[in-house]
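In: Predicted model and sequence follow; I will ask about them next.
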Amino acid sequence: MRFANPLRVTSGPLLAVIVAVGLVAVPVDGWSQSRGPASVADLADGLLSAVVNISTTQNVAPRGPGRVPMPQLPEGSPFEEFFGEFFRDQESRPRPPGQGASLGSGFVVDADEGIVVTNNHVITGAAEIIVNFSDGSKVDAELVGIDTKTDIAVLKIDTTGRSLRAVSFGDSEAMRIGDWVMAIGNPFGFGGSVTVGIVSARNRQIGSGPYDDYIQTDAAINRGNSGGPLFNMDGEVIGINTAIISPSGGSIGIGFAIPSNLARNVVDQLREFGETRRGWLGVRIQPVTGEIAESLGLEEARGVLLSGIEKGGPAEGVLEAGDIIIGFDGVEVVDQRELRRIVAEAPVGSEVQVEVLRKGERKTVTVKLGRLEEDEEVASAEDEEGVDEPPVAEAKVLGMSIVELDDEARATFELPEDVSGVLISEVEEGSVADQQGIRPGDVIVEIALTSVSTPKEVLDQIEDLKAQGRKNALLMLANKTGELRFATLRMD
C-alpha cells in the first residue's frame, strides 16, 4: 500500500490507519519504508554555529597551480556537459579588473585552536581570507595548508575573546546508500542554509584527482556550498561538499562530497606538517582484466597487477613485476583506485603487509613505505604524458620479465659489450613470447623500429602501440652472439 499523502481514505473491506511519531512507515514485503525524519530542527540548531562562510579577495590574473582542475571525462560522457559549477564556470565567470571575490563554506573542527576546514578551490589565489560566522561577526584567517589532490584546505583563526562551536568527523565508511544526511552551507551567498537528503551512492569517480572516492548525495548543494559539511543524523561530519553536476549551476540532486575518512587524514597532516605526507610503494600498476585473469588461471578479475618495480623504491627486491596485489595492510585490494588511496593514507616509514599472488601462489611480504613526492604517483601504466616518473628497475610485459642491461646482467648471460638494449631475464611458459621462441638472455634492441634502453621505455612503447590501435608489437632482438632477429608479439 503506497501513501501519497499523510492521510488517505480508501474504499474496500480493509481501512488501514497508520500513525507514527516522527515517521510514517508502510510495511512492504516485510520491510519498513520510511519517509524520513519529521524534523531536523534540533539537529540543525546545534550545528549551525559551527558552519562558517568563507569570503576572499583575490588577484584575478594569476590562477595558480593549486586550482582544482576540470575533471578529465570520457568524450561523450553525460558528465562532460554538466561539470560547470566548480570548474569551467570558475574560468568563464566575469569579474571586475584587479580584485575578485569568492564565496564558499567551511566548518570549525577545533574550537580551542580555531581550526577551520574548507575546499582548496574556495581559497585558491586569495589575497585575503575572511571567516564569517552565523552571528554576523567575521575574522581574518591564515592558511595552514592545502592539498590539491583532494581539494582540501585548512585555515586558522584567532580565538581570543571568541567562543566557538566545533564539530567532529564521523565514519564515512559506516554510511550506507539510503542513509539520511544534512548539508549546511552558503549557497549563492545565503548563509546558514540547511538541506536534507540521502546518500545516493558511494565511491564515485568524477575525474578530479588520483584519490577520487566521493559520496554522492541528493541533498541540495549549490554554488557556495563548496567546503561545507555533510552531516549524518548524529551530527557528525561524514563528507565535505565539493562539486555538483548541473546544467545551470543550480542543484538537480547530484552532488559530491569528499568522504570524512579520507579528509580526516589529510586535515591531520596539514595541521601537523603544513603539507601532506603520503605513503609511497614505488610500483607501476595496471588493472587485472578478464583476459589477464584467464591467462593466469584466476577465478575472477580482481586485485592490481604490478607491471614494473621502480628502481630504488620501497618495493625493489621485495615485490616483483607480475605480482598481483590482493591485500594491503589487512585491506582487500579490488582495483587501482583503491590501492592508490590506501597506500597514500598509510604512514610514511611504516612497515605494511602486502598480500600478493605470485605465479599462482599466495604470499605475504613486508614493505617499508617511502614518502610520495609531489612529482611521483603510485604509478600507473596509464599515467598521463609529461609526468616525470622514477626509473623502472624491472617490469613484466607480454610474458617477459625485463630488466636493465648492467654489468652484472652481462656477466650472468655472457653478453658482449656491443649488445645494448633491455635484457629479458625470464619468459613465462606458454606466453606469446615463449611461443615466438624468445628466451632468457635475449635482449630487446628495438620496438617498432624505436631503440629502447630501459624497462620503462619498453613499457611506454607498448602502451603507445596499444593507444594507436595496434594489435602486434615488432621487436628486434639480439642474442649473446650479437645476432639480430625480429619477432612479432600479439598484444591482446
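Out: Cool, got the structure. Numbers count the residues shown, from 1 in each chain.
In: rest of the way, CA atoms for contacts and neighbours
Out: Noted.
In: Name the residues that touch stretch 240-248?
Out: If you take Cα atoms under 8 Å, 6 or more residues apart in numbering as the criterion, stretch 240-248 is touched by 79, 81-86, 118-119, 183, 221-222, 225-230, 251-252, 254-260, 263.
In: Can you give me the first-to-last residue distance of it?
Out: In stretch 240-248, first residue to last residue: 22 Å (Cα to Cα, to the nearest Å).
In: Buried residues in it, which are they?
Out: 240-246 (16 or more other Cα atoms under 10 Å).
In: quick one: buried residues of the helix or strand harbouring V458?
Out: For V458, the host element (DSSP states H and E) is helix 455-467. For helix 455-467, burial by neighbour count (16+ other Cα under 10 Å) applies to 455-459, 461-463, 465.
In: And for stretch 163-178?
Out: The neighbour-count check on stretch 163-178 (16+ other Cα under 10 Å) flags 164-167, 169-172, 175 as buried.
In: And here is the other one:
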Amino acid sequence: MKSSTRILMSLIAAAAFGGMAATVLTDLPRQARAAEPAVPAPLPAGVAASGLPSIDGQPLPSLAPMLERVIPAVVGVHNTRRVQVSPFGNDPFFRRMFPEMSQERLDQSLGSGVVVDAQRGLVLTNHHVIEGADEVSVTLSDGRTLPAEFLGSDPETDIALMRVESADLTAIPLADSSTLRVGDFVVAVGNPFGFSQTVTSGIVSAVGRSNVPGIGFQNFIQTDASINPGNSGGALVNLRGELVGINTASFNVRGSMAGNIGIGFAIPSNLAGSVMRQLENSGTVRRGTLGVDTQTVDARIAQGLGIAEARGAVVTRVHEGAAGARAGLRTGDVIVGANGQRVDNAEALRNIQGLQPVDAPMTLSVLRDGRTVEISTRLTELPRDGASYDPRLAGATLSDLPEALRRQTDRISGVLVERVEPGSAAARNGLRAGDLIRAATGGQFHDLSGFRATLAGQPDALVLLVVRGGRQYQLRLQ
C-alpha cells in the first residue's frame, strides 16, 4: 500500500472512530490450555500483529515518525523592539518640550522560523516577523533560547535569513517545490498564537497564487492547512518531511485575528532557497528586468491592435541597451507568456520578472503582426547609484517602488530615494531619503528603467518633481 494511500486511510479512520474499544478475552482453563496445542490467541478486532491500530490487518500509518524529524527544526522567533513612549502621545510639540518624560518600552512579538542548514546554523523566516527588531532570538523545541544574527531580508518576497550558534541543530531539507500538485498532502508546523510546535495538516489547494493584498512579488502555494498569527515563518512540509514552503499569510476578510478559514499561503521552497542564497552571499537581493514599459491590454487596445482576446501586456516603450532591446522587443508587441507562465496583464509580467535574479533566462511568448513569436533573453540589472543616472544625483541611492505599494493603487509610480550621503551632490541639490521622484524634465516614468531613459541625454536644465510628506516640490538640480 502506497504511503499516501495509507495515510489517507489513517485520516479516514481517525475521523470515523474517536477511539478504539479494548476487547477483553476470556481466559481458558489452565488444564485445557495444557492439553491443547499452543495456538496464538486471536488478536482483538482492529489490532495488527505489531500491536498498532489497523485496517484489514495493515497497521495504520502515522505522521508522528516524520514529525519527530521535522519538529526540532522549527523554532520560535522572538522580535524585541525598544520604543519611546510619551505621556503626551504623538503630540510633536510636547514630546520635544518634555523629552525627559518619555520612557522606553519593550515591544515583543512571536513568529516562527525553520532551520535549513544545521552546520552553518541558517534559519529562514519571514521579513515581517523580524522587521524593525532591535534584538532577535530563537527558541528551539527543547526549550533552549539562542541569540540570532540577522544576515539580511527581502521585503518584496517576505523572506529573511538569520544565523544561530549551536552544535546540535536539526535542519529540514528543501524539496523541489515545482513538483507540487493540487491535492498533495502537506503539514504546517509553527507557533500560532504562541502555542509552540503546533502541527496542522491539509492539502495543496492551488499553486502559483498571486494578487494577495499587501504583499510584493508573489508565487504562493495555497493550502487549507490551518495557518494563524504566529505561524508566519514556519514550515510547510510534504509527507517525506521535506520543506516545500515557508508559511507567510492567511486570508480572512475579517482580519487575521479572526482565525483560520482554510486559505493560507506559503512561499515556495525554490523561491525561498534562491532568495536565501543571495542574502547569505551579499545580504541583499538583486533582481533582473526586461527594461520595457508595458500597459495592460483592455478591450479598446485589443481592438486597435487587431487581436481577438483582451489580455496580455503591450510594450509601450523599449529602453535602449536593456534586455528587451537586445532581444528585439518592439513597441506594440503584446507579451502573453513568460517562462511558460500565462501573462494576462502588465502586473503579472512585473511579478514574473521580480521573482527572477539578475541574468536569469527569460523566454517570452509575443503576439506580433497577427502571429505568435518566441523571444529569449537574459534579464539585466539597473544600477541604483544616482551618479549612474546623472552627476547631479551623485550620493543618492535609488530604487523602484515596493511592489506592495504599487498593488495598493495604480496611481503611484516613480523612483524612491533610499539614501542620500551627507555633503554629496544629491544632498546639496535638496534630495532627502524617502523622497518619491515622480517626473523629470524629460517627462514622467514608472520605474528605474524609465528614469534612466528620461535622463539619457543628461539635460542641461534638470528639474525633478518630488513628493515629500504628502506634498509636491520642484527641485532644480545644479
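Out: Cool, the structure landed. Bear in mind that the values here come from a model prediction, so they are computed numbers and not experimental data.
In: before we move on, the earlier item: mind giving me the PyMOL command for buried ones among the contacts of stretch 240-248 of the first structure?
Out: Buried members of the contacts of stretch 240-248 of the first structure, defined by 16+ other Cα under 10 Å, are picked up in PyMOL with:
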select buried, resi 79+83+84+85+86+118+119+183+221+222+225+226+227+228+229+230+251+252+254+255+256+257+258+259+260+263
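In: Inside strands: which ones of the buried residues of stretch 240-248 of the first structure?
Out: Here DSSP state E is the test, and those give 240-244 as lying in strands.
In: Between all of these, which two are separated the most?
Out: For these, the farthest-apart pair by Cα to Cα is I240 and I244; their separation is 12.2 Å.
In: Show me the contact partners of stretch 289-303 of the second structure.
Out: Under Cα under 8 Å, 6+ apart, the answer for stretch 289-303 of the second structure is 308-319, 322-325, 344-347, 353-354, 358, 379-382, 446, 449-450.
In: tell me how far the ends of that stretch are from each other?
Out: Stretch 289-303 of the second structure has an end-to-end distance of 29 Å (Cα to Cα).
In: how far does it sit from the chain's center?
Out: Distance of stretch 289-303 of the second structure from the chain centroid (Cα atoms, centre = their mean, to the nearest Å) equals 27 Å.
In: What is the burial count for the aligned residue in the first structure for L271 of the second structure?
Out: Aligned counterpart of L271 of the second structure in the first structure: L262 (TM-score structural alignment). The tally of other residues near L262 of the first structure (other Cα atoms under 10 Å) stands at 22.
In: The residue positioned nearest the centre of the first structure: what's it in contact with?
Out: The centroid of the first structure falls nearest to Y211 when counting by Cα atoms, centre = their mean (1.3 Å). Y211 of the first structure is in contact with 149-150, 337, 340-341, counting by Cα under 8 Å, 6+ apart.
In: Any chance of those residues in a markdown table with distance to R204 of the first structure and secondary structure as columns?
Out: As requested, those are exported to a markdown table (distance: Cα to Cα, whole Å; DSSP: H, G, I helix; E, B strand; the rest coil):
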| residue | distance to R204 of the first structure | secondary structure |
| --- | --- | --- |
| K149 | 16 | coil |
| T150 | 14 | coil |
| R337 | 11 | helix |
| R340 | 15 | helix |
| R341 | 13 | helix |
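In: so what's the match of L271 of the second structure closest to, chain neighbours aside?
Out: Excluding its sequence neighbours, the residue lying closest to L262 of the first structure (Cα to Cα, 6 or more residues apart in numbering) is E345, at 7.8 Å.
In: try V154 of the first structure
Out: The shortest distance from V154 of the first structure to any non-neighbouring residue, by Cα to Cα, 6+ apart, is to V117 (4.8 Å).
In: what do you get for V194 of the first structure?
Out: Distances taken as Cα to Cα, 6+ apart put I184 closest to V194 of the first structure, at 4.6 Å, once the chain neighbours are dropped.
In: three-state assignment of the one you found?
Out: strand (DSSP: H, G, I helix; E, B strand; the rest coil).
In: Tell me the residue in the first structure aligned with A426 of the second structure.
Out: By TM-score structural alignment, A426 of the second structure lines up with nothing at all.
In: packing partners for the helix or strand encompassing A426 of the second structure?
Out: In the assignment (DSSP H and E), A426 of the second structure maps to helix 425-428. Judged by 3 or more Cα pairs under 8 Å, 6 or more residues apart in numbering; DSSP states H and E, helix 425-428 of the second structure is in contact with no other helix or strand.
In: Many thanks, we can stop here.
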